[in-house]
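[1] Fold the following, please.
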Amino acid sequence: MPPLTLDAAFSGANLLAVCGWLLLIATPRWRAGQVIAGLAVPTLLSVSYFVLISVHWHEARGGFSSLANVAALFTSRPLLLAGWVHYLAFDLLIGAWLLRCSQREYVPHWAMVPVLALTFLFGPIGYLLYRLVATSRDVVSEDRIPRFLARLPAPFRALEWEPRLTAAAIAMTLLIIPTALAYAVDPRLFNGDNVWLKPLKFEISIAIYLFSFALLLPLTGEAFQRSRLGRFTVWPVIALLFFELVYIAWRASRGEASHYNRDGLVAIILYAAMGVAAVLFTAASGILAYGLARKDAAPLPPALRRSLVLGLALTSVLGILSGAVLSAAGGHTVGAPAASAAVVPFFGWSLTAGDLRLAHFLALHAMQNVPAFALLAALLGKAAAPRAIDAFALVYGCVTAAALIAALNARPLLGVG
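    Next up is the predicted model:
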């Protein structure tokens, strides 16, 4: 029988590990499968590692005292294989442990699928994702939100937060931390901006969007929340928003464009999918407006209800319209800004050419801005507040439309430049 070659051992170790991961993902409740994936396969890989180290460690050149010595250590192919088997064994052990933890903590398995996939591919990143999922769920499930609200002034104590949307919003907020760190340490630029600036901006915007939905959905009636439309505003919206962010962050990590990227069939399909996702989660704000306008919605001051419905409706209609214009335009700007042209800090809106992103930004945040004005309008009294809110919503819509028209005519901001 010919001796086992290193390449054959590499392929065999990979096959064993992949089988273990498939068992973790596809049969999370099958006890025998978990024994195989969490005990038998890691043990076989560990034995293989022991044999490789025992037979070939004497060939080692280098060591662990510096990066250069580690690189020298892995110039030996047998030791390189041993290092790979080491990764396979420990990543699988961590994956099995995370799955057991998720079952004890009642984390749904669908949420564990990306965790396990990332642990298989990138080890610690999968662990970080699990901590993100588990922490977000704990914050919601352990009544920490009610305890926090109890410390606030009286008007805020009655607030109710939809737990799943709140957990997603917290997770999105926590993602800002590693993205900000990547922004700080990664010097790469794309179109003059740090490659991580766009994911950072989207994380902030999506977190605000999710927190808004989490606060507003409980104000609708129970019948609406149980309906198909009401259910659409929870998990589908969460999934669509996270898909959007994952795609943008993936492109950023590669230093590539996320929007208007049509370099190949995969890019075309993913960009189209991102566009469909954007339309759907923006339309969800209109669905939420309908839920708040129904007669069975929670009792609210008429002026506040009016502002919420108008703000959400503006976000839905103008958000989809401005997004469609952005997509059709083939770029963020109309007109050619100079390479060193001035822009609005952080947002990046051009001050020398038409920039379609301003109108889109105003549209998407009408759902927060119109109700915020309603709080000020309440000072005018019950009689005047509704008219003031209507007027503000009309002006807000006109300003958003003006920003869009100005950009299409290659004029910066609202056309005043």
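[2] Please make it C-alpha for all contacts and neighbour counts, starting now.
    Will do.
[3] Go ahead and confirm F90 touches P42.
    Yes - here F90 reaches P42: they are 7.4 Å apart, a contact under Cα atoms under 8 Å.
[4] who's more crowded, the two?
    P42 (24 against 16; other Cα atoms under 10 Å).
[5] which strands and helices sit next to the helix or strand harbouring the more buried one?
    Secondary structure assignment for P42, by DSSP states H and E: helix 41-56. When contacts are defined as 3 or more Cα pairs under 8 Å, 6 or more residues apart in numbering; DSSP states H and E, helix 41-56 packs onto helix 6-26, helix 77-104.
[6] Leaving out sequence neighbours, find the closest residue to G311.
    M367 (4.0 Å; Cα to Cα, 6 or more residues apart in numbering).
[7] What helix or strand is that neighbour located in?
    helix 366-377.
[8] List the contacts of that helix.
    With contacts defined as Cα atoms under 8 Å, 6 or more residues apart in numbering, helix 366-377 is touched by 212, 303-304, 307-308, 310-315, 384-385, 388-389, 392-393, 396.
[9] Quick check: what element follows that helix along the chain?
    For helix 366-377, the following helix or strand on the C-terminal side (DSSP H and E) is helix 385-408.
[10] what's the angle from that next one to helix 366-377?
    Helix 385-408 runs at 140 degrees relative to helix 366-377, counting by axes from the mean of the first three to the mean of the last three Cα atoms, to 10 degrees.
[11] name the element the spatially most central residue of the chain belongs to?
    Residue closest to the average C-alpha location in the chain (Cα atoms, centre = their mean): F242, at 3.5 Å. Per DSSP H and E: F242 is located in helix 235-253.
[12] contact partners of stretch 274-288?
    Here stretch 274-288 makes contact (Cα under 8 Å, 6+ apart) with 216-217, 220, 229-230, 232-233, 237, 240-241, 243-244, 247, 312-313, 315-317, 319-320, 323, 364.
[13] please give me the structure for this one as well, since I'd like to look at both together:
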Amino acid sequence: MSAAPHEPRRRVTRWHRPLLLMVASMLVLLAVSVAGLVFDDRVLQGAPVWLKPLKFAVSLAVYGTTLAWMLSLPHRGRRWTSAMATVFAAAAFVDVGIVAVQAARGTFSHFNDSPEPFEETIQRVFGMGVMSMMLANLVLAILLTVQRVGPDRAASRAIHTGLGLAITGMVLGFLIPFQGEPHTGLTTDGAPVPLTSGHSVGVPDGGPGLPITQWSTTGGDLRVPHFVALHGLQVMLLLALLLAWLAARHPILRDERVRARLVGVAATGYAGLVALVTWQALRGQPLTGPDLLTLGAAALLAGCTAVACGAVLSTAVETSTR
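    The predicted structure is shown next:
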């Protein structure tokens, strides 16, 4: 009887410590970035200098917490997954640290092609960190996808499909440097810096953008599909959690196989959404200004996803009444 209250504590200690340390560092950077936004009025390419560190801190804190939770679940190959998670945590810490240092210096952390030795070193380290994070995630995805991970089939499928979406998001990030045109940016002190590329398609970086994200409202922006796919992992997990909560109220969802099929349909629809916003961005079209072709494709995607969900539920009803 006395062992039960201590079980949650033992569960928490299995959370991956390097990832938790990385998350803690992101929370510290988040606080620093908020203070920077309040007290530092410098602007870099149309955005406050501390906005980028803030966005990276939030994104990595969420992603790192999700990975730490997943690795606390029973699974095979724990030594390998722990090692890959440590690589990810270290690379994320270094890369986001570079983003913060460059923000403090009032210069660019991305696409910086300055010939100065310090800037060249920074860019090499940054590039190695990006590749390390992607490869570590890829190995983690492979190790966890070949086995069932999670309290039920729906959660396991959410993890599998979500990791696939996250890897897709990282790969889409490599589209950004390949599509942009070399140009010159100005530091907060007005010094020119050669840049190899940019985020926007069809318009220069630094133009009108959405609040906080700064996604372009006048042209395409490849940060949109990168973000949408990268955080598909959290979306799939939240969906599995929502379905589990609804199962207590709707008997049709109590079968975990039904919930797993619904997660699979949602993941397929979400992958279609990633493809849609990627196509939209590459056509130089802002997320906020879809044309009729984009709206038609979105409607078709939504309709197909709804029909597939209806088919899963209809089959479940027929099965339960036999």
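[14] Provide the aligned range in the second structure for the helix holding P42 of the first structure.
    Counting by TM-score structural alignment, helix 41-56 of the first structure falls onto no part of the second structure.
[15] Now the element after that helix, going C-ward?
    That would be, after helix 41-56 of the first structure and using DSSP H and E, helix 67-73.
[16] ok, and for that following helix, which residues are buried?
    Counting neighbours by 16 or more other Cα atoms under 10 Å, one finds that the buried residues in helix 67-73 of the first structure are L73.
[17] matching residues in the second structure for that helix?
    By TM-score structural alignment, helix 67-73 of the first structure lines up with nothing in the second structure.
[18] Now do that helix: distance to the chain's middle.
    37 Å (Cα atoms, centre = their mean, to the nearest Å).
[19] Quick check: the aligned residue for G220 of the second structure in the first structure?
    Aligning on TM-score structural alignment places G220 of the second structure opposite G354 in the first structure.
[20] Might you report the residue contacts of that match?
    For G354 of the first structure, the contacting residues are 333-335, 406-413, by Cα under 8 Å, 6+ apart.
[21] now do L54 of the second structure
    By Cα under 8 Å, 6+ apart, the residues touching L54 of the second structure are 29-30, 33-34.
[22] Can you name the helix or strand that it falls in?
    Per DSSP H and E, L54 of the second structure falls inside helix 51-72.
[23] lining up the contacts of L54 of the second structure with the first structure, which overlap?
    Mapping the contacts of L54 of the second structure onto the first structure (both residues aligned by TM-score structural alignment, their matches' Cα atoms under 8 Å) leaves 30, 33-34 still in contact.
[24] Just the buried subset of these, written out for ChimeraX, thanks.
    The ChimeraX command for the buried members of these (criterion: 16+ other Cα under 10 Å) is given here:
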select :30,33
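[25] excluding its backbone neighbours, what's nearest Y127 of the first structure?
    Excluding its sequence neighbours, the residue lying closest to Y127 of the first structure (Cα to Cα, 6+ apart) is T119, at 6.4 Å.
[26] The one you found: helix or strand, and which one exactly?
    If you go by DSSP H and E, T119 of the first structure is part of helix 109-122.
[27] which residues of the second structure does the helix or strand that comes right after that helix align to?
    Next in sequence after helix 109-122 of the first structure, counting helices and strands by DSSP H and E, comes helix 124-141. Aligned using TM-score structural alignment, helix 124-141 of the first structure spans no residues in the second structure.
[28] what's the angle from helix 124-141 of the first structure to helix 109-122?
    Helix 124-141 of the first structure runs at 160 degrees relative to helix 109-122, counting by the same axes, to 10 degrees.
[29] and the helix or strand just after helix 124-141 of the first structure, what other elements does it pack with?
    Later in the chain than helix 124-141 of the first structure, the nearest helix or strand by DSSP H and E is helix 144-150. Contacts defined by 3+ Cα pairs under 8 Å, 6+ apart place helix 144-150 of the first structure against helix 154-157.
[30] next structured bit after the helix it packs on?
    Downstream of helix 154-157 of the first structure, the first helix or strand assigned by DSSP H and E is helix 163-185.
[31] List the buried residues for that following helix?
    So for helix 163-185 of the first structure, counting by 16+ other Cα under 10 Å, buried means 163-176, 179, 182-183.
[32] Could you do stretch 126-141 of the first structure as well?
    Buried, per 16+ other Cα under 10 Å, within stretch 126-141 of the first structure: 126-127, 129-130, 132-137, 140.
[33] same thing with stretch 86-101 of the second structure?
    Residues of stretch 86-101 of the second structure classed as buried by neighbour count (16+ other Cα under 10 Å): 86-100.
[34] so which of these comes closest to P115 of the second structure?
    Set against P115 of the second structure, the nearest of these by Cα to Cα is I98 (17.3 Å).
[35] Please say which position in the first structure the closest one maps to.
    Match for I98 of the second structure (TM-score structural alignment): Y247.
[36] so what's its match up against?
    Per Cα under 8 Å, 6+ apart, neighbours of Y247 of the first structure: 258, 270, 274.
[37] State the helix or strand in which the first one lies.
    Read it as S258 of the first structure. Going by DSSP H and E, S258 of the first structure is not in any helix or strand.
[38] With L197 of the first structure as the reference, measure out to it.
    12 Å (Cα to Cα, to the nearest Å).
[39] dump the residue contacts of the aligned partner of G291 of the first structure in the second structure.
    Under the alignment (TM-score structural alignment), G291 of the first structure pairs with L143 in the second structure. Going by Cα under 8 Å, 6+ apart, L143 of the second structure touches 77, 81.
[40] Pull the number of nearby residues for V416 of the first structure.
    When neighbours are counted by other Cα under 10 Å, V416 of the first structure comes out with 9.
[41] Please say which position in the second structure it maps to.
    V416 of the first structure maps onto P290 in the second structure, by TM-score structural alignment.
[42] That match: what secondary structure?
    Following DSSP: H, G, I helix; E, B strand; the rest coil, the label given to P290 of the second structure is coil.
[43] Look up how far D41 of the second structure lies from it.
    Applying Cα to Cα, the value for P290 of the second structure to D41 of the second structure is 33 Å.
[44] for A275 of the second structure, same thing?
    In this view, A275 of the second structure and D41 of the second structure are 37 Å apart by Cα to Cα.
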